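In: can't give you the sequence, but here's the structure:
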């Protein structure tokens, strides 16, 4: 993704063009045949649609959004790393059957 962003924003390459995308992917050492097969079969598009459906289902309204605890907990926007760490630590260290502070 970083190379795609660089190609678009810095090098002014047309990343909407499939051949350009494949060239960037190839330069990045990605498996071009796998990418072509995934796009041509519709599998790549289906995956994107699935992700979009899931985001609607989970109520994701901004980016980034971190979802924990089977969707019961959301951190959205510009959240500090200490807040993220505290939430993850609480989920990992919380004994079974006990209420979470998150």
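Out: In hand now; what should we look at? Values in this document were obtained by computation on a predicted structure and should not be read as measured data.
In: rest of the way, CA atoms for contacts and neighbours
Out: OK.
In: Need the contact partners of whichever strand or helix holds residue 56.
Out: Counting by DSSP states H and E, the element that carries residue 56 is helix 43-58. Around helix 43-58, the neighbours that count as contacts under CA atoms under 8 Å, 6 or more residues apart in numbering are 38-39, 71.
In: next up, a second structure to put side by side with the first:
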């Protein structure tokens, strides 16, 4: 879809374009067309939109880490590295908090 939109300039809201994209990666054209012509998936999409709105997500893409940290929009790799480093440090602190280790055996 990215290639269709950004490279080929195709309208990815056109069902024919979506079917073509799906068949390129191995989906059955008839099944894809039937899905697009139905209401299948509508509930899930609406639920995802409601969850995003509930936590203040307003940009696409938005990347959510551990359900607690979000990075909105297109960002440099440095931003993702800092978020991941902070999450790892936080998790490491939680893992070692209160641990007692004797002879390579740890009680939590």
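Out: Thanks, I have the structure now. Source: prediction; values computed, not measured.
In: what TM-score do we get after superposing?
Out: Here the TM-score of the superposed chains, computed with TM-score structural alignment, normalised by the length of the first structure as the reference length, equals 0.63; 93 aligned residues with a CA RMSD of 2.9 Å.
In: ok, and the most crowded of the contacts of helix 43-58 of the first structure?
Out: Within the contacts of helix 43-58 of the first structure, neighbour counts (other CA atoms under 10 Å) peak at residue 38, which reaches 15 neighbours.
In: So for the second structure, the centremost residue is which one?
Out: For the second structure, residue 63 is the residue whose C-alpha lies nearest the centre (CA atoms, centre = their mean; 6.0 Å).
In: which ones are touching that residue?
Out: Residues counted as contacts of residue 63 of the second structure (CA under 8 Å, 6+ apart) are 70-72.
In: possible to save these as a markdown table with distance to residue 102 of the second structure, neighbour count and secondary structure?
Out: Below are these laid out as a markdown table (distance: CA to CA, whole Å; neighbours: other CA atoms under 10 Å; DSSP: H, G, I helix; E, B strand; the rest coil):
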| residue | distance to residue 102 of the second structure | neighbour count | secondary structure |
| --- | --- | --- | --- |
| 70 | 38 | 16 | strand |
| 71 | 40 | 17 | strand |
| 72 | 44 | 14 | strand |
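In: out of those, who's nearest residue 24 of the second structure?
Out: residue 72 (29.9 Å; CA to CA).
In: is it true that the closest one touches residue 65?
Out: No. Residue 72 of the second structure is not in contact with residue 65 according to CA atoms under 8 Å; the separation is 11.4 Å.
In: Can you show me the helices along the second structure?
Out: Taking DSSP state H as the criterion, the second structure contains helices spanning 2, 15-24, 29-36, 42-54, 77-96.
In: among those helices, which is nearest residue 9 of the second structure?
Out: For residue 9 of the second structure, the closest of the helices of the second structure is helix 2, at 9.5 Å, according to CA to CA.
In: In the first structure, which residue range corresponds to the closest one?
Out: Against the first structure, the aligned range for helix 2 of the second structure is residues 5 (TM-score structural alignment).
In: and that stretch, how far from the second structure on average?
Out: Relative to the second structure, and after both are superposed, stretch 5 of the first structure has an average distance of 2.2 Å to its aligned residues, where the measure is mean CA distance after the TM-score superposition for the first structure.
In: Please list the residues outside that stretch that contact it.
Out: With CA under 8 Å, 6+ apart as the test, stretch 5 of the first structure has no contacts from any other residue.
In: swap in stretch 15-29 of the second structure?
Out: Here stretch 15-29 of the second structure has contacts from 1, 4, 10-12, 32-33, 36, using CA under 8 Å, 6+ apart.
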